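Novice: Kindly generate the corresponding structure for this input.
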Amino acid sequence: MSSPQTPAAPLRIAVLSAWHVHAEEYGRAAIDHPGTELVAVWDDDAERGQDLARRLEVPFEADLDALLAREDLDGVTVTTATSDHDAVIGAVLAAGKHVFTEKLLSPTVAGCDALISAAEAAGLALTVSLPRLSHGYTVALREVLDSGRLGRLTYSRVRLAHNGSTANWLPARFYDPVEALGGAFSDLAAHPVYLTQLILGTDAAAASATYTDMTGRGVEDNAVVTATTADGAIGVIETGFVTPASPFTIEVQGTEGTLLYGFEQDAQGTPVMRVGTGSGWDAIDVPADAPAPFSLWVEAIRSGEPTRENLERARALTSLTIAANALARG
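Specialist: From the prediction side, this is the model:
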């Protein structure tokens, strides 16, 4: 009779920077996950980092090199300014630590390729937070797309917007064109971009970009980008920081049917997904969420299997975002 296996020790994780608004969320993910333990916070802004460390009840480490040199550190969550990703993630991988990072992976496609190659060469798990790919509505969307019920796809539209600028709750650094790579499109539109690429394919290319600055912060806070595929389908990506009440919506049109999500709610206030064909409209069951990206990262560390689809989609996300920003600049 085989003896019971000893449970694996928790992976020891540090948060690198409180720059991003999701820094605390990922720190708490490390606290809450049964396979991880949060041990430290680092930030190049000591006051900002110390504040986050107090909230997460872990020590603050001012010396990044000293933190990465710790033999008892297994991995990090990276929530620095996007402009620092190449340097910080590169240093983490060079130190032999696993990386879970906020999007975008890098300011450039070449940077994405370099980081992905470095992680692969070192046998380290590198995963980008693309959370809406794990949500139940995306699970249901994939099933509808895979079934072919919609026919040949002709059009998609994904909208995600909030009032971060008009209600003034986003930090000022989110409007820094260098640190944040822009405004609403480089940040919030990441989710509609990778969902559009899930629907139409990662080869969908940016065709036009309309950006406006309604609150005078110097970057776009209202944006619409169109993308096209080689087959002629059009994808519309909408986002902004100036919308007080706008439901998150997905629309997909095909030659045989239509999928709508978020345009109506059930009696409990839950968004509804429907598919319409020549025979009428069917409600689509939305399952529970699949494992979140943080959990996928932990599993990748344990199994040694890289999160390849995640990295392919993260690279494609960067590519389309950079192209759209260039189009908007003219």
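Novice: can we go C-alpha only for contacts and neighbour counts from here?
Specialist: Fine.
Novice: which residues of the stretch 101-250 of the chain fall in helices?
Specialist: 109-122, 136-147, 184-187, 190-200 (DSSP state H, counting those that start in this stretch).
Novice: so which of those is the most packed in?
Specialist: helix 184-187 (a mean of 26; mean count of other CA atoms under 10 Å).
Novice: how far out from the middle of the chain is it?
Specialist: 11 Å (CA atoms, centre = their mean, to the nearest Å).
Novice: counting contacts, what elements does that helix pack onto?
Specialist: Packing partners of helix 184-187 (3 or more CA pairs under 8 Å, 6 or more residues apart in numbering; DSSP states H and E): strand 222-228, strand 234-240, helix 308-329.
Novice: structure for this one too, so we can compare:
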Amino acid sequence: MSGTGRRLGVGIIGLGPAAQPHARALLDLQDQAEVIWAASRTEERARRFAEDFPFPVITDLDEVINDPRIDAVLVLTPPAAHAEVAGRCLAAGKHVLVEKPLELTAARGEQLVTAAREAGRQLGVMLQHRFRPGSLRLRELLRDDALGEVEAAWVTVPWWRPQSYYDEPGRGTMARDGGGVLLTQAVHTVDLFRSLLGVSEVVAAEVRTTGLHDMETEDYVSALLRLGNGAPATLSATTAFPPGRPERIEIMGRRGSASLVGGTLEVRYVDGTGEVLAAEGPTGSGANIMDFPHDAHRAVIADFLAACREDRPPAISGEDALATQRLIELILLRGLDPTA
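Specialist: Alright, predicted model coming up:
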């Protein structure tokens, strides 16, 4: 694995909608990685994928896991299959990048993190909002204390998914997805928010399923939080806000404020100066769940490939993603049992 010049052999397991931006990113990164196999247990799904991308397809997962040409595997299956598939890849000596969330539960995610550690392989998670240009710039501003002491913050995810989305087998169920809006959709924004500001406490939460959806898990969550520095914060997330609006993170500091709306960052300082960094495209907040560019996916995968070569944790490691999943579980637990 050493040597930054060699292209890594890559396998893809899981060829549903989530595979589209990964595959486009890998086409862009052909100087760094060669896709050896793209695999799905479903022949029809493999056939449709092959119509869109020039990668060899296969329905035999064992062939991918055991192929000695493959250094790393992108596991893009539903969360319920991550432990089995990613675990087998790690045991076979492959590095693994899994689609969000890490697993169905934090406990299962912890087992996967442990498996990667014991195998001596890298485990990354696709939480690409961290690699948007606006997110990277906001992280710089916070690191440099440009906004001053943070006094309060808000995180809002007013997305929309029609009932037809949840009518697909397994959508919005505990068995397949592990949760509703918070773990399946808002996880990206919650992860970015937590990584930027830290969350030390979940003060209160409300969790419910609205009348707009017939589904097992929640489509609305609100919470009162304490940031890492003790300042107050509020969270609101839903998939019941037609037609869907971009997610939003807002930060109030002593020297100024920052609003990250979708991928657009606007900063205003108390002295009247400021800056705006425009978004690179839509965010998939509405009925078209794949309506977003693949630039951030490409950045995450490029970092992951470099981590495999350099034998270092990726920027978004399994352990880091586990902290976000634990926060989500705490919010849900507090919403369902206020005494927890």
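Novice: coming back round to it: please tabulate the helices and strands packed on helix 184-187 of the first structure in a markdown table, including the columns distance to Gly280 of the first structure and mean neighbour count.
Specialist: Below are those laid out as a markdown table (distance: least, CA to CA, whole Å; neighbours: other CA atoms under 10 Å):
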| stretch | distance to Gly280 of the first structure | mean neighbour count |
| --- | --- | --- |
| strand 222-228 | 28 | 21 |
| strand 234-240 | 24 | 26 |
| helix 308-329 | 34 | 19 |
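Novice: sorry, back to before: can you redo the helices of the stretch 101-250 of the first structure as CSV with distance to Pro247 of the first structure?
Specialist: Formatted as CSV, the helices of the stretch 101-250 of the first structure follow (distance: least, CA to CA, whole Å):
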stretch, distance to Pro247 of the first structure
helix 109-122, 31
helix 136-147, 14
helix 184-187, 17
helix 190-200, 13
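Novice: quick one, which of those is nearest to Gly49 of the first structure?
Specialist: helix 184-187 (21.5 Å; CA to CA).
Novice: Where in the second structure does the closest one align, residue-wise?
Specialist: Aligned by TM-score structural alignment, helix 184-187 of the first structure falls on residues 181-184 of the second structure.
Novice: with the first structure superposed, average distance for that stretch?
Specialist: Mean deviation of stretch 181-184 of the second structure relative to the first structure after superposition (mean CA distance after the TM-score superposition for the first structure): 1.2 Å.
Novice: and Ile301 of the first structure, which of the helices of the stretch 101-250 of the first structure is closest to it?
Specialist: helix 109-122 (11.7 Å).
Novice: I'd like to know how many residues surround Tyr155 of the first structure.
Specialist: Using other CA atoms under 10 Å, Tyr155 of the first structure has 22 other residues around it.
Novice: so how far is Glu238 of the first structure from it?
Specialist: Distance of Tyr155 of the first structure to Glu238 of the first structure, given as CA to CA, to the nearest Å: 14 Å.
Novice: The alignment partner in the first structure of Val85 of the second structure: which element?
Specialist: For Val85 of the second structure, the aligned residue in the first structure is Val88 (criterion: TM-score structural alignment). For Val88 of the first structure, the element it lies in under DSSP states H and E is helix 85-94.
Novice: Could I get the contacting residues of the residue nearest the centre of the first structure?
Specialist: The first structure has Leu130 as the residue nearest its centroid, 3.0 Å off, counting by CA atoms, centre = their mean. Counting by CA atoms under 8 Å, 6 or more residues apart in numbering, Leu130 of the first structure makes contact with Lys103, His191, Tyr194, Pro293, Asn310, Ala314.
Novice: one more time with 7 Å, if that's ok
Specialist: Pro293 (CA atoms under 7 Å, 6 or more residues apart in numbering).
Novice: Tell me the counterpart of it in the second structure.
Specialist: Following TM-score structural alignment, the counterpart assigned to Leu130 of the first structure within the second structure is Leu127.
Novice: any idea how far that match is from His188 of the second structure?
Specialist: 6 Å.
Novice: count of neighbours near Ala86 of the second structure?
Specialist: 27.
Novice: doesn't Val75 make contact with it?
Specialist: Yes - counting by CA atoms under 7 Å, Ala86 of the second structure does reach Val75; the two are 6.4 Å apart.
Novice: what do the two both touch?
Specialist: Val96.
Novice: so what's Phe131 of the second structure closest to, chain neighbours aside?
Specialist: Excluding its sequence neighbours, the residue lying closest to Phe131 of the second structure (CA to CA, 6 or more residues apart in numbering) is Ala296, at 5.3 Å.
Novice: Secondary structure class of the one you found, three-state.
Specialist: Under DSSP: H, G, I helix; E, B strand; the rest coil, the three-state class of Ala296 of the second structure is helix.
Novice: For Gln32 of the second structure, see how far away it is.
Specialist: 16 Å.
Novice: before we move on, what about Ile301 of the second structure?
Specialist: 10 Å.
Novice: and what of Glu275 of the second structure?
Specialist: Counting by CA to CA, the gap from Glu275 of the second structure to Gln32 of the second structure is 34 Å.
Novice: More neighbours: which of the two?
Specialist: Gln32 (18 against 11).
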